[in-house]
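>>> What shape does this take:
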Amino acid sequence: MNANLFALFESRFPADRTACCIETHDGLYYTWDDLDRATAKIANLLTALTLPAGARVAVQVEKSVEALCLYLATLRAGLVYLPLNTAYQEAEIDYFVGDAEPAVVVCSSANFGWVSKVAFKHNTHHVFTLDENRTGSLLQRAAMQPDQFTTVARQDDDLAAILYTSGTTGRSKGAMLTHRNLASNAQTLHEAWGWRSDDVLLHMLPIFHVHGLFVASHGALLAGAKMIWAPKLDMAQILKFIPRATVMMGVPTYYVRMVQEPRFDREVCANMRLFVSGSAPLLLETFDAFRERTGHTILERYGMSETVMLVSNPYDPAQGERIGGTVGLPLPGVSVRVMDGEGRACEPGVIGNVEVKGPNVFKGYWRMPEKTAQEFTADGWFRTGDVGRFGAEVAGRAVPDSYLTIVGRSKDLIISGGYNVYPKEIESFIDEMPGVAESAVIGVPHADFGEAVVAVVVRKPGAEIDEAGLIGTLKGRIANFKVPKRVHVVEELPRNTMGKVQKNVLREQYNTL
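Below is the predicted model:
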């Protein structure tokens, strides 16, 4: 049996392949036949490049149906897909390309000049362009290829994708996900969330990370269900398309915006059966306000780049209720435990380190065997780095012992608008700037984004630091979601007796923008 993830999707395509697979926000229709032919053409192009086995295809392009086809074609051709956030700047792309050594890089036409220089610097010989308006050299070259392709056979343990997920120290790590990791999780969510062939997914998420690319897209593809495809969150488009949709996935920011829209009410979403929230904690205030406004209870879940989905509030009421502030129950086939610092299991209600095990847990970090070994326990459990508890209570309400609540992170990760922000990376950029002695980056509460990035900077003696100037410089070097919303200039940073910066003190001191 071919374990290639695309072969699994292909087996679930509807019998009527002339049916609509994807409808775009601007009125385009792609049938299942269109998807099959487009992925075949791109897979033939990639195969014609005679790439080595396991070659990586790095992609930094705007969201489009053709970008999804590129992902599926990469799988189909037996290669490894490497999605990159569209906000990444040259210094970041230089690191990813240098580390992953992709055989192919695909970028937007606007970035071709500098991306191609980075690619050639690292001996990547094939650079294509792909734009959201269905133009670019990738499609021009693929158009000349045959529209039939036999999906390349792959084993369960063969790599399907590498997702870079930064650490709080050092540079980014490439999480290696296999065909089995992704297939098992897609099949589990298919059952857990009641996916049906007549579902219609409103897809407004980016497709460069787990939530939009794997959880949302895989769900619809595996169900043979239609997607309505929009480039990003847009309330006018939500109001237009929600009446025809049955499923929507979003980060908490999406639901905050929806609740703020007076026209978003029960009538608009009467056809919906499931709203899913993830990638960041959902405020109880938003959870309650959304239910009051629409009559729908948002389903919260928990996952990571290294594991895809791990835990979910129940879809089926017979399995339990959806409890705000919790991430629910471990998914079938996934084991979750909460451990204390001595490696003992915590009792319900006791906070500890969240560890997980299952067929969805990644193969390891790309070219980092020592780091991989550190992140797994002796008995094979992955240390998530998150802190949580089973049971206890949330906002004064009792929580069953089988439900997991994530209460924080063992490291200083910031989650802003659903995106992971790692302080050490931003601090390294700030510390290089003229007049800066040192810096500390923290997250502070933000009603819209969950957390906002704030920098606390110590200036060198006699130096002057301009907040707007520092922020402006960072905007040219790193992704916008990483750029601090505020910069506070101080004489010194608070430290403990061991000399470590006390970021908890900084968070208390600068807890508002």
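
>>> From here on, just use CA atoms for contacts and neighbour counts.
Noted.

>>> R141 and L506, how far apart?
Separation of R141 from L506 (C-alpha to C-alpha, to the nearest Å) stands at 53 Å.

>>> and this one, so I can compare the two:
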Amino acid sequence: MFKIFTKKIKFSPLISTCKKNYGFLSNITELKLNNKVFLTDHYSQFTYDEILNLSKSLSLNIIKKLNLKEPNYLNNEKIGIYCSNNYSYLASILSIWMLNGVPFVLNKSHPSKFIEQFIDDFKCKLIINGVNSNSLDQDFNKMLNEKNTINFQLKENEFFKLKNEHINLGSNIPNNYDELKSFLTQNETEKTSFLLVTSGTSGKPKGVVITFRNLLSSIETMITAYKWTPENHILNPLPLNHYSGLVYCFLTPFLLGASVNLMSKFNSKKVWDHLLNDKSINSFIAVPTIYTQMVNEYNVNLCQEIPKENIRNILTKMKFIGSGSAPLNVKTFNEWTDLTQYPMVERYGMTEIGMALSTPLIETEKIKRIGGTVGRPCGKVGVRIYDNLNNRVLLESNAENDYFSTDSNDIFGELQINGPTVFKEYYNRPDLTAESFSDDGWFKTGDTARFLKESNVYKIIGRTSVDVIKSGGHKISALDVEKEIMAYDMIEDCSVMGLSDAIWGQRVFALIVLKAKNEDKFNRDVFLNWCKLRMPKYCVPSLIKIVQHIPKNQLGKVNKKELIQFYENNEV
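The predicted structure follows:
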């Protein structure tokens, strides 16, 4: 039995408020990146210097639009970004930073009424509205007019043509990468880098305050864990209004001196085309639903023309292939590994904490990439499992060591996180912020985890509120049941949850999507008998519903709370 070491790894801004040296920022100046191509999108290619030119040009426009004054300019005012997946996102973020403002990113797929609440909450005075000649959101524009929020329409299909115009905005605004590097680390502990809205899959969406210390520590954690260098060339299929797409696949390579191919939206055929035919691309980050679709694309449309051996040979160029943002089912992990011979690196994180755990980039005898697990803590992040029933810490871990307070081999409880990547607060929600942290400063993720002693890795059981089903005295992992169901040949997708029951507490309920042409062949009794051979009887679904599709957000996450509410009020 080991001593708990909370005090050794507890992070608090009060411990170090001095300016931290982030080694990766040196690449910005030492490598003379100005003429290196950073970004390729569907509009053009952009060098580092051209991105900076566009950012300064946009800053000048905002200064004129709002009649801003030196030296504070926006003085921490919140500016919304309502742009498509292209260069305008980064130009907007940098321009707002340059003017001492706080960007918050909006999702173009969200209805105007949903966005309206955050414009009110953040007291937003201007929205950078990325438009082109073919898309004008009349409802959105009307809503901004009614709220007297300035609708700054950035014509994305024209603005990029200004990329070669050099502008000097004076001594109070970063005009080159040396100045930008210094600017990013000024008062980093308290200064807000941006506001992100949570996906809302486990509750009402919230505004998450990310400081520059949080942002830069997350970038440093990722670069160190995955050994990224300026030679990494990332294919980014993810939306930029989410943490993974914005921070890991966009801001990380930008501040490292790497390169990005940015897709306007995900398309499995186009991703395969990029990976197989663009020799410069050597890194790829996606979410589980993307990998599932890519495996299906290969099996249905590509397998006849491209043998697996060709796929494997071509993908030997890859420095990194990773998944995150949602649990990856073991079936997809195994199918991808068989197809590519590259068992993807899987990480665990969320908007509030950045990247906390990851399977290893380089496998050793001690630590390997195991499907269905999320590896060990990264960087300076501390991780612990907390027993809420008995109010005690069962295990704490850092990147190298584990400290136990129990002899049990089954260490199971709420996952809590601490470290410099953990967010500052929920915007204007001190009550919710206080509820989300323990008395000793650990963030309560709301996820249940298990530590696998034989492998020294963590496994996510699921959201404590919806993915741990309590039925007849048993605690059942919905994700484990989903993993088993996905192994059934006729099933394309599934989502498992618990529905309230007067006798059992909850019953295991499975939403199932069948593969094409299997609708008439599927037999429930045969399927359930198959389940009983693979799972304990109490894990086998007692309720099943066949549906055409399971609703998911952009990152492939299912809002189980909404589904549970719907099916508890409607007959299954």
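
>>> returning to what we had before: please say which of R141 and L506 of structure 1 ends up with more neighbours.
Shown here are R141 of structure 1 and L506; by other C-alpha atoms under 10 Å, L506 has more neighbours (20 against 13).

>>> Confirm for me that the more buried one is in contact with G443.
No - taking contacts as C-alpha atoms under 8 Å, L506 of structure 1 lies outside contact range of G443: 9.6 Å.

>>> And the helices in the stretch 101-250 of structure 2?
With DSSP state H, counting those that start in this stretch, the ranges of helices along the stretch 101-250 of structure 2 come out as 112-121, 138-146, 156-159, 177-184, 212-226, 243.

>>> ok, the corresponding residue of structure 2 for L68 of structure 1 - contacts?
Under the alignment (TM-score structural alignment), L68 of structure 1 pairs with L90 of structure 2. The contact partners of L90 of structure 2, by C-alpha atoms under 8 Å, 6 or more residues apart in numbering, come to 51, 55.

>>> what about whatever helix or strand L90 of structure 2 lives in, how far off from structure 1?
Taking DSSP states H and E as the criterion, L90 of structure 2 maps to helix 87-98. The superposed helix 87-98 of structure 2 is, by mean C-alpha distance after the TM-score superposition for structure 1, a mean 2.0 Å from where its aligned residues fall in structure 1.

>>> tally of neighbours for I285 of structure 2?
Per other C-alpha under 10 Å, the neighbour tally for I285 of structure 2 reads 23.

>>> quick one: it and P239 touch, right?
No - with contacts defined as C-alpha under 8 Å, I285 of structure 2 does not count as touching P239, sitting 11.8 Å away.

>>> any idea how far the most centrally placed residue in structure 2 is from I546 of structure 2?
In structure 2, the residue lying closest to the centroid (C-alpha atoms, centre = their mean) is S244, at 3.3 Å. Counting by C-alpha to C-alpha, the gap from S244 of structure 2 to I546 of structure 2 is 32 Å.

>>> got the contact list for G375 of structure 2?
Neighbouring residues of G375 of structure 2 by C-alpha under 8 Å, 6+ apart: 346-347, 357-360, 367, 369, 456-459.

>>> contacting residues for R312 of structure 2?
Counted by C-alpha under 8 Å, 6+ apart, R312 of structure 2 has contacts 339-341.

>>> Now list the buried members of the residues you listed.
Buried members of these, scored by 16 or more other C-alpha atoms under 10 Å, are 339-341.

>>> Is it possible to get CSV of those that adds distance to P420 of structure 2 and secondary structure?
Below are these laid out as CSV (distance: C-alpha to C-alpha, whole Å; DSSP: H, G, I helix; E, B strand; the rest coil):
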residue, distance to P420 of structure 2, secondary structure
L339, 37, helix
T340, 35, helix
Q341, 35, coil
